[in-house]
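**Q** pasted the sequence and its predicted model underneath.
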Amino acid sequence: MSANPNCLPPSIFPKPGEEVVYFSKNKIIEGKLLGYDIYEKPVIINQFDFPDSTNSFEIIRAKYPNNRIGPNWERLPESGIVEAAPTDLADMITKKLEERIPPGPNYMELIQEFYYRGYETYLVGGTVRDFIQGEKSNDIDLVTTMPLKWALPLIKSMFNDKFSYARQHGYIRIGGTPASGDPFIDVKNFSLSNAGYGTSLFGSELADDFKIRDFACNAIYYEPINKLLIDPSGSGIGDARAKKLSIVRDLNIHAAHYSSAQILVRFVKFAARGYTPTDQTLVELRANFCPLFSTMDNASRIEYVRRQILSKSPLDQRILVYENFVQSMIGLGFEYEYEQFIKPYESYLNLN
């Protein structure tokens, strides 16, 4: 379906991808806004093809104020898919978004506030995958083009002080915590490079964001205002329905090595749940991702296994869940990785 560029209100400040104009040392400079750093300072490629920065967005303006950049679904890769969500799927997601996040309003009200300020917000990841499969999703993960520093006063007015801000990771958690069992929501910025570090950069492009995710079925975006399913890889929706695993992580993007190394654990976790990898996924895992597994320090690796495999399992089922994980890992041909990098540290999992 074609998108109407007027369906997204214009934002006050330029967005990544737009041509901009600003002054530096009394001289006018033109360039393209690449993104922004952890302090929300704009990062620009100037007219001389050099990186540049300004102290704030107030200094820059859109070069073409009457021809602003449209929404993300207009700029997908050729393989990308945009489609209206089926009515039953849209209704199921809307019902979830109408739930309240104590102590404030509901999910949809927050999304609408971002939207009316000219910024897109999408449900993404396991949230969308679960809904497509007709399953209830307890976690709501949002990604937004609105720089979170600008969102902080709004969020505080809506939810008091019940939120935490991880600046370097580019996300805000509102409400409770996974451990407390209280409702919570994670709102993230689009990561451009080096997420989790002081050199992190953030942007606003789905075409970049989906390449730092793991599998196509986890890289589907749902835009709740216009009720659109957006699949940048072109295979995510089909993979979610068929429970297939296709790698979309691009190792040429400066994502942390740890997050790429962790994909092996996530792959085995999904395989143990009945997901089937494509042949190309197995080839890529063995060639490009397994070698990274050894780069994780032992404590971080075993803690990641605990969080991914055991953290949501009842205590009396953890041994069974873990044994299923190990059997799947060995059965898929990753016995060496298990024997070398997991088995020696199993005592730290506190299975007994």
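**A** Yep, that arrived.
**Q** switch to C-alpha atoms for all contacts and neighbour counts from now on
**A** OK.
**Q** the helices in the chain, which residues?
**A** 87-97, 107-116, 126-132, 148-159, 206-209, 236-242, 257-261, 263-272, 279-284, 290-293, 298-305, 318-331, 335-341 (DSSP state H).
**Q** dump these to TSV, plus distance to residue 192 and mean neighbour count.
**A** Below are those laid out as TSV (distance: least, CA to CA, whole Å; neighbours: other CA atoms under 10 Å):
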stretch	distance to residue 192	mean neighbour count
helix 87-97	27	16
helix 107-116	20	18
helix 126-132	21	22
helix 148-159	15	15
helix 206-209	7	20
helix 236-242	21	20
helix 257-261	14	18
helix 263-272	19	20
helix 279-284	23	13
helix 290-293	21	18
helix 298-305	23	16
helix 318-331	31	17
helix 335-341	30	14
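**Q** columns distance to residue 20 on top of those, output as JSON lines?
**A** Listed next are these as JSON lines, based on distance: least, CA to CA, whole Å:
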{"stretch": "helix 87-97", "distance to residue 20": "35"}
{"stretch": "helix 107-116", "distance to residue 20": "22"}
{"stretch": "helix 126-132", "distance to residue 20": "34"}
{"stretch": "helix 148-159", "distance to residue 20": "19"}
{"stretch": "helix 206-209", "distance to residue 20": "20"}
{"stretch": "helix 236-242", "distance to residue 20": "34"}
{"stretch": "helix 257-261", "distance to residue 20": "33"}
{"stretch": "helix 263-272", "distance to residue 20": "37"}
{"stretch": "helix 279-284", "distance to residue 20": "39"}
{"stretch": "helix 290-293", "distance to residue 20": "39"}
{"stretch": "helix 298-305", "distance to residue 20": "42"}
{"stretch": "helix 318-331", "distance to residue 20": "50"}
{"stretch": "helix 335-341", "distance to residue 20": "49"}
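**Q** this is the comparison structure:
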Amino acid sequence: MKISLPEKVKFIIDEIYDEGYEAFIVGGCVRDSIIGVKPHDYDITTNAKPDDIKRIFNEFKIIDNGIKHGTVGVIIEKEVYEITTYRIEDEYEKNRRPKNVEFTSDIVKDLKRRDFTINAIAYNDRVGIVDKFNGLDDIESKIVKTVGNPDERFSEDGLRIIRAIRFSSKLGFRIEDKTLHSIYRNAEIIKNISRERITDEITKIVMSNSPMKFILLIEADILKNIGVYKYKNKDIDEIEKKISILKKCDCDVAQRLAMLEYILSFNEINNCNKEERSKYYVKNIMNMNLVNSLVYPKKVVHEVDKLIEYMYKDIDCDNLQIKYILGEIGSKLLKKVLKLKKCIIIIV
């Protein structure tokens, strides 16, 4: 299999080989290239030590704040290329990071420590594909599966639990059964992960081409374990039927989060009189919803909360009411509210 490498990436790999070492692109850029998606960036891995990389590329500006973990950034024509020495990792602390990192000269040992088989593939033009964990087969079968024992991979870094769901949503892949069962078993590990990292992964799921995979975060009690909303299992089937509506929303984080929250809170709000729904939501639910429980910019939090508040209100084409709403939230948010209300008709 031949992967077309950008000229600068090829230059870096050739320079490292010319000095007697080896280097490969690795991880997501290989996976995406195989699938036919243009990578956003390229991670490069090598048996050269960080000091060797600094020496080889001494004519370029170097970023070495990641050198402790074996990563050196080389800036070529204002673009940063991260080059990381093959490594194996010691015991992990608090399901987040390894206590120590040890360098190795074996690319296979480096690939073995990675999260999922589809991300444990390396490539260069000289050797071709290095795939010791059947990542190519899993890409072809559209499966997300951990490298080795899933319980071990998730205990090393609890964020991988959500990353599995994120890759499933991004790529439209199925999570392999053993990996999925391990997610259910180990969901509590997510309590040890920072809200910032969790927020980033959940946002990517919501904004993906398959946002319906969000349902797995509920089914596996992941939301419950990070203290976001106490969703009841009896609502899951209904939520799953409705959640596909997210695909009909604009690819706008506030709109998608607002629609998601509307779907998740609908059953509880539906018990109120129509006139009381918006007030009930603001008073009893808003402060523990997804956007307020995770780490979003204040602007996004404000926008989402206002969108949901007005999604639960009846809006008539009354000039006086429209003027009032415009004074409250402005024309931009009102347009978003009306778009979302149009989508709501499909699911109510």
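**A** Alright, I've got the coordinates. Being a predicted model, the structure only gives us computed values, none of them experimental.
**Q** just to revisit the earlier point, and of the helices of the first structure, who's closest to residue 218 of the first structure?
**A** helix 126-132 (5.6 Å; CA to CA).
**Q** read off where that closest one ends up in the second structure.
**A** Per TM-score structural alignment, the counterpart of helix 126-132 of the first structure in the second structure is residues 28-34.
**Q** quick one: the matching stretch to chain centroid distance?
**A** In terms of CA atoms, centre = their mean, to the nearest Å, the centre of stretch 28-34 of the second structure is found 16 Å from the chain centre.
**Q** distance from that stretch to the first structure after superposition?
**A** Stretch 28-34 of the second structure differs from its equivalent in the first structure by a mean of 0.4 Å after superposition (mean CA distance after the TM-score superposition for the first structure).
**Q** which of the helices of the first structure sits closest to residue 194 of the first structure?
**A** With CA to CA as the criterion, residue 194 of the first structure lies closest to helix 257-261 of the helices of the first structure, at 9.5 Å.
**Q** from the contact counts, what lies against the closest one?
**A** Applying 3 or more CA pairs under 8 Å, 6 or more residues apart in numbering; DSSP states H and E, we find helix 257-261 of the first structure packed against helix 290-293.
**Q** mean per-residue distance, the helix it packs on versus the second structure.
**A** Looks like 2.5 Å for helix 290-293 of the first structure (mean CA distance after the TM-score superposition for the first structure).
**Q** what's residue 225 of the first structure aligned with over in the second structure?
**A** Under TM-score structural alignment, residue 225 of the first structure pairs with residue 126 in the second structure.
**Q** its match: how many residues sit nearby?
**A** Residue 126 of the second structure is flanked by 12 other residues according to other CA atoms under 10 Å.
**Q** thought residue 74 of the second structure was touching residue 82?
**A** Yes. Counting by CA atoms under 8 Å, residue 74 of the second structure touches residue 82, with 6.4 Å between them.
**Q** more neighbours, the two?
**A** residue 74 (23 against 20).
**Q** so what does the more buried one match up with in the first structure?
**A** Using TM-score structural alignment as the criterion, residue 74 of the second structure maps onto residue 174 of the first structure.
**Q** distance of that match from residue 322 of the first structure?
**A** Using CA to CA, to the nearest Å, residue 174 of the first structure is found at 31 Å from residue 322 of the first structure.
**Q** with residue 45 of the first structure instead?
**A** 48 Å.
**Q** do residue 170 of the first structure as well
**A** Separation of residue 170 of the first structure from residue 322 of the first structure (CA to CA): 32 Å.
**Q** equivalent analysis for residue 43 of the first structure, please.
**A** Using CA to CA, one gets 45 Å for the distance from residue 43 of the first structure to residue 322 of the first structure.
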